[in-house]
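1. I would like to see how this sequence folds:
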Amino acid sequence: MADTRVTFPQGSVQGTATVRQVVPLPDRRWGVICDRTPFHPLDHTWPDHPADLGVLAISGVPVPVTDCVIGAAPHDTGSLLLGDDIPVRRGAEDWDWHVVHVVTGDLDGVTPGDPVELAVDEERRRGLSAGHTACELVTLAINETFADSWRKPVPVDVRGRPDFDGAALTVSRIHPYGSRDDYRLGKSLRKKGFVTNDLAVRLPERAEQITTLMTGWVEADLPVWVDAPVEELTARRTWNCALPDGTVTVPCGGTHVTSTGQLGTVTVTLDLDAEGSALSMTTALTAAGRTATP
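-> Now for the predicted structure:
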């Protein structure tokens, strides 16, 4: 069975498709695989961007989608595995890769070949897309803000700034109209040359600098887009933003807004733990009357 084709990189929230497989799951749930879908699934290998939710209408009967995950089946057995149970890297050869729409209800009469209408929860998609775009930008902003905190040369990000985010990030989580990034400021980071001595004192100043950078990018209303050369789920996709000092491009499998102006008001806060070994950055948006909802 060929890989699921996905249309979410282009911003699609609706589509028509054909049911390929219906898989029984625990707790009276079902996994529905279609030939194509606008739904963005949770990527178990880097679960920063939550799954799209919405509705499938199978043969005209609406069924709520309560989760959406990646499934994979090896060619030799064809047995479908979901999420963390997949033992290989996404895109591994000799495996088929699918978007699995998790639904509840009675699907006993649904069979491969049945037509299906797919509709993503648009408000949730807007919020997550805004949160993800802001998350991509704020990691560039923290790198620039902390550029003077290094006493040794280190790898740089796509803008040529010392890559604090790449060196220290432990967890990133996106939610509607916001995100949270957690960083470890341990011995290994200090050995690489990151100076933490004055970090606690300068934390409010640093947060203000990051917020100012983000606000400038939002006010400039810069184009944002996702490049997806083909529709297969496992295809390499990139996020792009035309920043004033040059277009940046980074690998990314999520959904995004189409311009920075859609992010609205940005507030960035930094919090350091009592030991000074863990830093968290929270980004909150007020976009089109909506606010961050962790």
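2. please count neighbours and contacts with C-alpha atoms only from this point.
-> Noted.
3. what is the strand or helix carrying Met214 packed up against?
-> Assigned by DSSP states H and E, Met214 falls within helix 199-219. With contacts taken as 3 or more Cα pairs under 8 Å, 6 or more residues apart in numbering; DSSP states H and E, helix 199-219 sits against helix 122-145, strand 265-272.
4. and the angle from it to strand 265-272?
-> With axes from the mean of the first three to the mean of the last three Cα atoms, to 10 degrees defining the directions, helix 199-219 sits at 160 degrees from strand 265-272.
5. and helix 199-219, how far from the chain's centre?
-> Chain-centre distance of helix 199-219: 23 Å, with Cα atoms, centre = their mean, to the nearest Å.
6. what of stretch 238-258?
-> On Cα atoms, centre = their mean, the centre of stretch 238-258 falls 13 Å from that of its chain.
7. ok, now stretch 79-92?
-> 19 Å.
8. let me see the ranges of the helices in this structure.
-> With DSSP state H, the ranges of helices along the chain come out as 122-145, 164-168, 187-191, 199-219.
9. which of the helices and strands packed on helix 199-219 is buried the deepest?
-> Among the helices and strands packed on helix 199-219, helix 122-145 has the highest mean neighbour count (mean count of other Cα atoms under 10 Å), at a mean of 22.
10. related to what we said a few turns ago, for the helices and strands packed on helix 199-219, which one sits closest to Leu56?
-> helix 122-145 (13.8 Å; Cα to Cα).
11. quick one: the closest one to helix 199-219, angle?
-> Computed by the same axes, to 10 degrees, the angle between helix 122-145 and helix 199-219 is 120 degrees.
12. and helix 122-145, what other elements does it pack with?
-> helix 164-168, strand 169-175, strand 178-184, helix 199-219, strand 278-287.
13. among these, which is nearest Val55?
-> Smallest distance to Val55 across these (Cα to Cα): 20.2 Å, for strand 169-175.
14. quick one: residues in contact with the closest one.
-> By Cα atoms under 8 Å, 6 or more residues apart in numbering, the surrounding residues in contact with strand 169-175 are 47-50, 127-128, 131-132, 135, 179-184, 292-294.
15. is it possible to mark the buried ones in the residues you listed?
-> Buried residues within these, counting neighbours by 16 or more other Cα atoms under 10 Å: 48-50, 127-128, 131-132, 135, 179-184, 292.
16. quick one: which of the residues you listed is nearest Leu82?
-> Pro50 (15.5 Å).
17. excluding chain neighbours, what is closest to the closest one?
-> Leu42 (5.4 Å; Cα to Cα, 6 or more residues apart in numbering).
18. count of neighbours near Glu231?
-> 19 (other Cα atoms under 10 Å).
19. can you check Asp198 too?
-> Asp198, neighbours per other Cα under 10 Å, totals 9.
20. kindly report the same for His44.
-> Quick note: His44 (other Cα under 10 Å) scores 17 neighbours.
21. one more to line up against the first:
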Amino acid sequence: MHEITETRISYHRGETAAEARIEAVLAAGSGRWAVVTDATPFHPVDAAWPDQPGDHGNLTVGDQVIPVVDTQIVTFRPADGAVSIGPEVTARRGDTEHVFAVAHLIVKHPDESWVGRTAQLTVDDHRRRWLSAAHTGCHLVAYAFNEATDELWSKETSRDSRGSRNFDAAALIDSRHDLGSSVDRYRLGKSLRRKGFDHARMLAGLDTYLARANDLLASWVAADAPVHLTGSSDSFTAERVWRCEISPVATMPCGGTHVSSLGQLRSIEIRAEYLESEKEMHLVAASQPR
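-> So this is what the prediction gives:
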């Protein structure tokens, strides 16, 4: 294994192909191996907040084309050589004792001679487009529902980047994306009521609030607003900001992948499910790419 360096990424620019040098080949359990490269267009699932699944695609070394079945984060601790992959990763970005890299998981037993060689990396573009649509749609759903329910707050609280009081930040407990869809889970308990949000009134008029949010989403998609993902560098751990040019502008920290404009979406529509026993509401969004 060569020294593992922090991966340079290009998926934040929408790229789906790159050439890179193989730095390590690691056993990853369950009959899988992790191929670590110095650069990649593949987006990995984040162990700390696994909202967007890892990319799939192909890794080509010489005349061998090997399917990549998942993409995960790997950390390397130079002090003792400790390596963690995927769910084993406990270090957080900014931890100077660890190097963060991207691992391409394969099921074909690798050749150790790959280390140091050049590989061609190609992401499954169809899958990426559907995941990007889901991730962009998920962000916009949060802003639309914040605006639609702003009147339900009796106390001042944090506001989102567009100025609406932030129900999403106050109540969100989990977010997951799939191909063209997302599910956000919100806790509607006593702590939210103490913060000043009238969730009983929201549930009583839920169809109205969903209709308001869906009207906003439809208007934003029709306006074909540009979407940007910016960062200070191409280093994997560099902070990145998602920005959508709706009015007012929406911005939030994000390390996922996205469409480049809302015109690349056919629609974003949400529905809600309320789990009385769990005191949870789920917002389910369908975000269809063109």
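22. picking that back up, what span of structure 2 lines up against the helix holding Met214 of structure 1?
-> Using TM-score structural alignment, helix 199-219 of structure 1 lines up with residues 202-222 of structure 2.
23. mind listing what's buried in that stretch?
-> 202, 206, 209-214, 216-217, 220-221.
24. dump the residues you listed into CSV; add distance to Thr60 of structure 2 as well.
-> Listed next are these as CSV, based on distance: Cα to Cα, whole Å:
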residue, distance to Thr60 of structure 2
Met202, 52
Leu206, 50
Tyr209, 49
Leu210, 46
Ala211, 48
Arg212, 48
Ala213, 45
Asn214, 43
Leu216, 44
Leu217, 40
Trp220, 40
Val221, 37
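25. what's near enough to touch Thr215 of structure 1?
-> By Cα under 8 Å, 6+ apart, the contact set of Thr215 of structure 1 is 265-266.
26. who's in contact with the aligned partner of Ser129 of structure 1 in structure 2?
-> Taking TM-score structural alignment, Ser129 of structure 1 has Ser132 as its aligned residue in structure 2. Shown in contact with Ser132 of structure 2 (Cα under 8 Å, 6+ apart): 180, 256-259.
27. out of the residues you listed, flag the one nearest to Val65 of structure 2.
-> Among the contacts of Ser132 of structure 2, Thr257 lies closest to Val65 of structure 2 (Cα to Cα), at 24.7 Å.
28. what is the burial count for that closest one?
-> That count, for Thr257 of structure 2 with other Cα under 10 Å as the rule, works out to 25.
29. nearest spatial neighbour of the residue mapped onto it from structure 1, chain-adjacent residues omitted?
-> In structure 1, Thr257 of structure 2 lines up with Thr255, judged by TM-score structural alignment. Leaving aside its sequence neighbours, Thr255 of structure 1 sits nearest to Ser129 (Cα to Cα, 6+ apart; 5.0 Å).
30. and what of Arg124 of structure 1?
-> In space, Arg124 of structure 1 is closest to Pro176, 6.6 Å off (Cα to Cα, 6+ apart).
31. what do we get in structure 2 for the one you found?
-> That one, Pro176 of structure 1, aligns with Leu179 by TM-score structural alignment.
32. verify the stated contact: its match with His126.
-> No. Applying Cα atoms under 8 Å as the test, Leu179 of structure 2 and His126 come out as separate, 9.6 Å apart.
33. list the contacts of the residue mapped onto the residue nearest to Pro50 of structure 1 from structure 2.
-> Aligned counterpart of Leu42 of structure 1 in structure 2: Val45 (TM-score structural alignment). Neighbouring residues of Val45 of structure 2 by Cα under 8 Å, 6+ apart: 51-55, 71-73, 86.
34. residues in contact with Pro155 of structure 1?
-> Contacts of Pro155 of structure 1 by Cα under 8 Å, 6+ apart are 162-163.
35. go on, Thr196 of structure 1?
-> So Thr196 of structure 1 contacts 149, 185, 190 (Cα under 8 Å, 6+ apart).
36. just give me the match in structure 2 for the last one.
-> By that I understand Arg190 of structure 1. So, by TM-score structural alignment, Arg190 of structure 1 is matched to Arg193.
37. which ones are touching its match?
-> His199.
38. before we move on, what about Gly14 of structure 2?
-> Gly14 of structure 2 is in contact with 257-260, counting by Cα under 8 Å, 6+ apart.
39. so which of these belong to strands?
-> If you go by DSSP state E, these have nothing in strands.
40. closest one of those residues to Thr16 of structure 2?
-> Closest approach to Thr16 of structure 2 among these (Cα to Cα): Thr257, at 10.9 Å.
41. from Thr157 of structure 2, how far off is the closest one?
-> Separation of Thr257 of structure 2 from Thr157 of structure 2 (Cα to Cα, to the nearest Å) stands at 29 Å.
42. repeat for Thr251 of structure 2
-> In terms of Cα to Cα, Thr251 of structure 2 sits 18 Å off from Thr157 of structure 2.
43. so if I had to pick from the two, which one is more boxed in?
-> Thr251 (20 against 16).
44. I figured that one was touching Ser161, is that so?
-> Yes. Thr251 of structure 2 lies in contact with Ser161 (Cα under 8 Å); the separation is 5.9 Å.
45. neighbours around Val107 of structure 2, how many?
-> The tally of other residues near Val107 of structure 2 (other Cα under 10 Å) stands at 17.
46. skipping adjacent residues, who's closest to the corresponding residue of structure 1 for it in space?
-> If you follow Val107 of structure 2 across to structure 1 using TM-score structural alignment, you land on Thr104. Spatial nearest neighbour of Thr104 of structure 1, chain neighbours left out: Arg29 (4.5 Å); criterion: Cα to Cα, 6+ apart.
47. translate Asp234 of structure 2 into the numbering of structure 1.
-> Aligned partner of Asp234 of structure 2 by TM-score structural alignment: Glu231.
48. what's the local residue count around the closest residue to that match other than its chain neighbours?
-> Closest residue to Glu231 of structure 1 apart from its sequence neighbours, by Cα to Cα, 6+ apart: Arg5 at 4.8 Å. Counted with other Cα under 10 Å, residues neighbouring Arg5 of structure 1 total 20.
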